[in-house]
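K.L.:
Based on what follows, work out the 3D shape:
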Amino acid sequence: MPVALWALAIGGFGIGLTEFVIMGLLPEVAADFAVSETVAGYLISGYALSVAVGAVALTAALTRVDRKQALLGLMILFIAGNLVSAVAPTYELMMLGRVIAALCHGAFFGIGAVVAADLVAKERRAAAISIMFAGLTVANVLGVPFGTLLGQAAGWRSTFWAITGIGVLAFIGIALLVPARVGLPDAVAGPSGQTGPGLRGELAAFRAPQVWLSIAVTVLGYGGMFGAFTYIAFTLTEVSGFASSTVPWLLMLFGAGLFVGNLAGGKAADRNLGATLLTLLVLLTVVLAVFALTATSPVATVVSLVLMGVVGFATVPGLQMRVMRHAAAAPTLASGANIAAFNIGNALGAWVGGLTLAAGLGYTSPLWAGAVVTLLGAVVMAVAMVVRGGERAGRAGRRAAVLTAP
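P.N.:
Modelled structure (predicted):
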């Protein structure tokens, strides 16, 4: 694989660290700014909302910008946001720093996925995307625990200084390793100053029903897993009987599953994209249901937790590849919209899981809710494959009619 992919992975690592490390530092941040932990928690939700906005708005704004230059500009935004967070004297400025950093999140992964796919042969594109997303999974496995430890030992600001440094490293890597004018189909690489199909061309990609079906699968398929994961600490302690002190180590096992699943899913999607996604969504539904049924067993819980990470994140490269494939002439905005769909799925899954808890259905209910949401994603995926088959048959029929016309 091209070394440029690892520069993208470093950027993904820094962005993933920014998103998740705050969870372990909320008590310190809340104490420093003299706000409640609930108010401090808005630094997480504010980030998530900004990701969804930036994924579409910034990607749309950058449709005619050379994609390497766009990535470099987004990393500057990322560095600036984390620098503001590191020095913020007030809660309000801290929130501003979080918003600035979050705006680049969706656009970076959206544009980066297009660039990663263009760096390799067609049959290796999903695997290339998985390497970029590997940075995000490593952030969960190693970055968040060590970032939390650093913040607790040297003050929470030290973690954001470290993330700022990672952003600088990613910027240098992208500047040196990513080829110029990468990710642009020859058909749309226009004269100087025009490096893509433009916003109108990008929006035209959304006329394809398969693009919308792909986005729906992303929302439901990823949302089901994240809804279960959002409340997993309660399941582990209240149902499985683990001590609270063991939860971070169990989450590291889950993160290891994410890493393995991401890379394996990318390779599988390159072989057969549709079948891989449908199979993984059905498997994830089964894993979540079995997890809910066996959560009282500590051994079964550990196995289910790892499998949930492996199978759940194995869908990610394929989900991203599918929307790009069906918006092939102008994939950038569709790719960014799919990153927003991941975050919408996060919010949907957490909301549904929270409803089950509020209804008094117990601490395994988010797992059941996640299984139902994921099953809906599998159904939509099956429908998309049937519709796709009909589209192909229709095109074949029209070609045959033209060839046999007198």
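K.L.:
From here on, just use CA atoms for contacts and neighbour counts.
P.N.:
Fine.
K.L.:
With adjacent residues omitted, what lies nearest to residue 373?
P.N.:
Leaving aside its chain neighbours, residue 373 sits nearest to residue 224 (4.9 Å; criterion: Cα to Cα, 6 or more residues apart in numbering).
K.L.:
For the comparison step, fold the sequence that follows:
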Amino acid sequence: MKTFKVQSFILISIGFILGMSEFIIVGIINDLASSFHVGISAIGFLVTLFAIVYAITTPVLSMLVGKHRLSRVMLGLLIVFITSNVLTAVATSYFLLAVSRILNAVVAGIMVSIAITFAAVIAPPQKRAWLISWVFSGYSIASVFGVPIGTWISDQVGWRVAFWLIVAISVRLHSCLCSHCQAI
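P.N.:
Next comes the predicted model:
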């Protein structure tokens, strides 16, 4: 039972960190526009670009996962997710920022799909719906708490620190996933 609780926490946290990384742009749009000397509409376009890439790549990549071990796929995707957030944190141009957001969008959708599949596999039948709803709730929690926290961090010490925080949490989740979810 303890293993299920830890695995559940990991999956819910993955939902949260994916949501925070996706939605934080809205909270720091002015800071990004100022940093990259572009209009707010250019930064807003990154939100649209993210959504388009997410929508196109998620079903395609979901089909490609097939029978691969979920834990290995998720670990690999987390590495790409971490990389995309490092690229965002160190971006020196709007182009590099856009590339980092595209890379983030490519892996975010498939990570949600795998987290939900993971939840269905690890949860006993009576807890499946509960866990799947909580993985999705990670996104909502990110909107309610993650974005304001990221915005506050951006206001206090800079928007790059908010992305470094996402990287740090993601690295920790990668480590936890290695330790507690290898069997799937």
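K.L.:
quick one: which helix or strand includes the residue nearest to residue 373 of the first structure?
P.N.:
Taking DSSP states H and E as the definition, residue 224 of the first structure sits inside helix 209-230.
K.L.:
Please apply the same query to residue 344 of the first structure.
P.N.:
helix 331-358.
K.L.:
Give the helix, strand or coil label for residue 92 of the second structure.
P.N.:
Per DSSP: H, G, I helix; E, B strand; the rest coil, the local secondary structure of residue 92 of the second structure is coil.
K.L.:
which position in the second structure aligns with residue 5 of the first structure?
P.N.:
Structural alignment places residue 5 of the first structure opposite residue 8 in the second structure (criterion: TM-score structural alignment).
K.L.:
Tell me the counterpart of residue 26 of the second structure in the first structure.
P.N.:
When the first structure is aligned by TM-score structural alignment, the residue opposite residue 26 of the second structure is residue 23.
K.L.:
Tally up the residues packed near that match, please.
P.N.:
Other residues near residue 23 of the first structure come to 15 when the count uses other Cα atoms under 10 Å.
K.L.:
what's the answer for the one 3 residues further on, then?
P.N.:
Applying other Cα under 10 Å, we find 21 residues neighbouring residue 26 of the first structure.
K.L.:
give me the element it is part of.
P.N.:
helix 4-33.
K.L.:
tell me which residues in that helix are buried?
P.N.:
In terms of neighbour count (16 or more other Cα atoms under 10 Å), helix 4-33 of the first structure has its buried residues at 4-22, 24-30.
K.L.:
The residue lying closest to the match of residue 26 of the second structure once chain neighbours are set aside: how many residues sit nearby?
P.N.:
Excluding its sequence neighbours, the residue lying closest to residue 23 of the first structure (Cα to Cα, 6+ apart) is residue 44, at 7.5 Å. Using other Cα under 10 Å, residue 44 of the first structure has 20 other residues around it.
K.L.:
Under the alignment, what does residue 44 of the first structure map to in the second structure?
P.N.:
Under the alignment defined by TM-score structural alignment, residue 44 of the first structure is paired with residue 47 of the second structure.
K.L.:
For residue 106 of the second structure, see how far away its match is.
P.N.:
13 Å (Cα to Cα, to the nearest Å).
K.L.:
I figured residue 88 of the second structure hits residue 95, correct?
P.N.:
No. Between residue 88 of the second structure and residue 95 no contact is recorded; they are 10.5 Å apart, counting by Cα atoms under 8 Å.
K.L.:
More neighbours: which of the two?
P.N.:
Of the pair residue 88 of the second structure and residue 95, residue 88 is the one with more neighbours under other Cα under 10 Å, namely 25 against 11.
K.L.:
Now which residue in the first structure aligns to that one?
P.N.:
Alignment note: residue 88 of the second structure maps to residue 85 in the first structure; criterion TM-score structural alignment.
K.L.:
if I pick that match, what's in contact with it?
P.N.:
93-98, 157, 160 (Cα atoms under 8 Å, 6 or more residues apart in numbering).
K.L.:
what does residue 213 of the first structure give?
P.N.:
The contact partners of residue 213 of the first structure, taken as Cα under 8 Å, 6+ apart, are 380-381, 384.
K.L.:
same thing but 10 Å
P.N.:
219, 322-323, 377, 380-381, 383-385, 387 (Cα atoms under 10 Å, 6 or more residues apart in numbering).
K.L.:
how close does the helix holding residue 26 of the first structure sit to the second structure?
P.N.:
Superposing on the second structure places helix 4-33 of the first structure at an average distance of 0.8 Å from its equivalents, by mean Cα distance after the TM-score superposition for the first structure.
K.L.:
helices and strands around whichever helix or strand comes after that helix, which ones?
P.N.:
Beyond helix 4-33 of the first structure on the C-terminal side, the first helix or strand identified by DSSP H and E is helix 37-61. Using 3 or more Cα pairs under 10 Å, 6 or more residues apart in numbering; DSSP states H and E as the contact criterion, the elements in contact with helix 37-61 of the first structure are helix 4-33, helix 67-87, helix 91-118, helix 198-204, helix 331-358.
K.L.:
tell me the angle the longest one makes with helix 67-87.
P.N.:
Relative orientation of helix 4-33 of the first structure with respect to helix 67-87: 20 degrees, computed using axes from the mean of the first three to the mean of the last three Cα atoms, to 10 degrees.
K.L.:
Packing partners of helix 4-33 of the first structure?
P.N.:
Contact here means 3+ Cα pairs under 10 Å, 6+ apart; on that basis helix 4-33 of the first structure packs against helix 37-61, helix 67-87, helix 91-118, helix 125-138, helix 144-154, helix 156-177.
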